[in-house]
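K.L.:
Dropping a prediction and its sequence here:
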Amino acid sequence: MVRIGGFLAGLAFVSALLVAFLMPRDAAVVTAAHEFHREPKEISYSFDNPVWGKYDRQQLQRGFQVYKEVCSACHSMKLVAFRDLEEIGFTKPEVKAIAKQWSTEVPTINDKTGEPTTRKALPSDYFPSPFANETAARAGNNNALPPDLSTIAKSREGGAHYIHSLVTGYADQAGYKNEEGEELLKKFPDAKTPPGLHFNPYFANLNIAMPPPLAAEGQVTYADGTKATIDQMGTDVAAFLMWAAEPKLENRHRTGIAVFLFLLIATMLAYGSYQTIWRDKKH
């Protein structure tokens, strides 16, 4: 009896898997995402070299400006403090001014009344979230939760290249083709982007809740006079987010070079010692 029950339970489980596998709508969506998804664009960054790579401070400052003026309205960076900006070339007075002028104030407690309140940010504060909590964040973004960007460049395959491709890669779904020239909506009519979402071939399932963040050239005015094209802004903000996710990259590279040189010298000394000690022992 137990064997029969086990057999029937197994049969039901296998049948459920088979039905789920053969569902045409789900299969079409997965296939569309697989066939029309694009890999990140290959662009050149100064920090890409695994040995000599280093950050371009001017680029990082431009990227911070893009984050501040475009991204910070929705995305937090709760692991980055204002004083960390000194590492990318800002002076202490500049950091103090940036913190004081930040659009979102820091939540705190009133010493006199004990009631929750807010205050201007200090260099020691971390970048404040633009929303009070997750509920408020979802309410302001069509129920989508904007991810924290502190480590986004390390938590997404492709890193800075993926971020650059994503923020600059929005496209018109109508007439969009794959490398073979096939049109997405002609091959997969059910794959049309739902209302409230936006088509982006660099996103995993092709449809993303975030509207195009870089909508037009000149969206920011760079302090160093660099022309703010969409590609330039995407390149710069991706570099800044890479620094935020791995601020010690240059130190790691320097340490690696020092260790390599130490091991090389130690190997040469060890070989020289071996030759000296065993020179008269060989037969």
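P.N.:
Done, it's in.

K.L.:
all contacts plus neighbour counts: C-alpha atoms, from now on.
P.N.:
Will do.

K.L.:
which non-adjacent residue is nearest Pro194?
P.N.:
Asn207 (8.0 Å; C-alpha to C-alpha, 6 or more residues apart in numbering).

K.L.:
Identify the residues contacting that neighbour.
P.N.:
193-194, 197-201 (C-alpha atoms under 8 Å, 6 or more residues apart in numbering).

K.L.:
Check it against this one:
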Amino acid sequence: MVRIIGFFIGLGFVGVLLLSLIVNGVDSIKNPPPATAEEEFHLGAKDVRFASDGAFGRFDREQVQRGFQIYKEVCSACHSLKYVSFYQLKDLGYNEAEVKAIANQWAIEVPTVNPETGEPSTRKALISDRFPSPYANETAARAANNNALPPDLSLITESREGGAHYVYSLLTGYRNQQGYRNAKGQELLKEFPDVKTPAGLHFNPYFANLNIAMPPPLTSDGQVTFADGTKSTVDQMAKDVSAFLVWTAEPTLENRHRAGWVTMLFLLTATVLAYLAYRNLWANAKREVSVRGPLEPAFRERMNEQKAERGIAG
């Protein structure tokens, strides 16, 4: 009796859950939740071409060097590159003397300890050092940036959807919120009057929640003077520093692509050789198919003999 009662109680519980699911599902279809400002006004990354894109991608050394110059003169004051070492700059075309000079002249010195006093100190960077952080710790970083923590840029193009395209879009995407309209022609502050950008933040529709703590880092053409004479427009600078951050995130990209294509060529060649060897060894081989079962002549002969011995007709 107890089992029967328990069965009906469980059945009723399942029925209530199923009814609730159906009712809530129908209600969500008939009365969908209102769209948010982020859903209506957030923009995806712009479609821009980088030399490193695709299976045949490679680095444009001149562009990546310009990107490094932008990082050095603009971005390094707030953002670290904790997974990149100075010696890796050789891959960008700098010789050892140039890399040593870059490390020695880096504006931020490397934290160390004075061997004579045991007190915290700093020293000039060496070629073997990683790029030093502009802040001593997270607390100092937040204190200098209105409690916002500037992200490390070493892997930024790998950790953000859209990669370099997202970085480029963000750098060139700052807008005036007043009167801003989306592709549908909707005006942001008329549709969502409560989403006005707070003080200390900056409106950028390419950022996930539309408001970012970082002020526009690239503010005007000519902000950086490129050594190769390239015109430094905001668009050009954004592309160059994005290309540089692709390299910091994946400095072995070109080697990986080369190894991949060599591996594919090897596997293709091995497959063709294996097929040709198979054809050469087995092309003239004849498969001998023998009859098995009741229709086999030897089997029928034995059966007839056994029937005769036992006096069985047929």
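P.N.:
Arrived safely, thanks for sending. All of these numbers come straight from a predicted model, not from anything done at the bench.

K.L.:
Superposed, what's their TM-score?
P.N.:
Scored by TM-score structural alignment, normalised by the length of the first structure, the superposition of the two chains gives a TM-score of 0.89; 261 aligned residues with a C-alpha RMSD of 1.9 Å.

K.L.:
picking up where we left off before, mind checking how far the residue nearest to Pro194 of the first structure is from Gly181 of the first structure?
P.N.:
Distance, Asn207 of the first structure to Gly181 of the first structure, using C-alpha to C-alpha, to the nearest Å: 20 Å.

K.L.:
For the equivalent of Phe59 of the second structure over in the first structure, give its distance to Tyr202 of the first structure.
P.N.:
Under the alignment (TM-score structural alignment), Phe59 of the second structure pairs with Tyr55 in the first structure. Separation of Tyr55 of the first structure from Tyr202 of the first structure (C-alpha to C-alpha): 25 Å.

K.L.:
With neighbour numbers in mind, choose between the two.
P.N.:
More crowded of Tyr55 of the first structure and Tyr202, by other C-alpha atoms under 10 Å: Tyr202, with 26 against 19.

K.L.:
And the more buried one, what's its match in the second structure?
P.N.:
Per TM-score structural alignment, the equivalent position to Tyr202 of the first structure in the second structure is Tyr206.

K.L.:
Who are the contact partners of that match?
P.N.:
With C-alpha under 8 Å, 6+ apart, Tyr206 of the second structure has these contacts: 42-45, 166, 169-170, 173.

K.L.:
Need the residues you listed in a markdown table (columns: distance to Ser80 of the second structure, secondary structure and neighbour count).
P.N.:
What follows is those, written out as a markdown table (distance: C-alpha to C-alpha, whole Å; DSSP: H, G, I helix; E, B strand; the rest coil; neighbours: other C-alpha atoms under 10 Å):
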| residue | distance to Ser80 of the second structure | secondary structure | neighbour count |
| --- | --- | --- | --- |
| His42 | 27 | coil | 17 |
| Leu43 | 27 | coil | 19 |
| Gly44 | 26 | coil | 16 |
| Ala45 | 23 | coil | 19 |
| Tyr166 | 19 | helix | 23 |
| Ser169 | 20 | helix | 25 |
| Leu170 | 18 | helix | 21 |
| Gly173 | 22 | coil | 18 |
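
K.L.:
Which of those residues are retained in the first structure?
P.N.:
Of the contacts of Tyr206 of the second structure, the ones still in contact in the first structure (both residues aligned by TM-score structural alignment, their matches' C-alpha atoms under 8 Å) are 42-45, 166, 169-170, 173.
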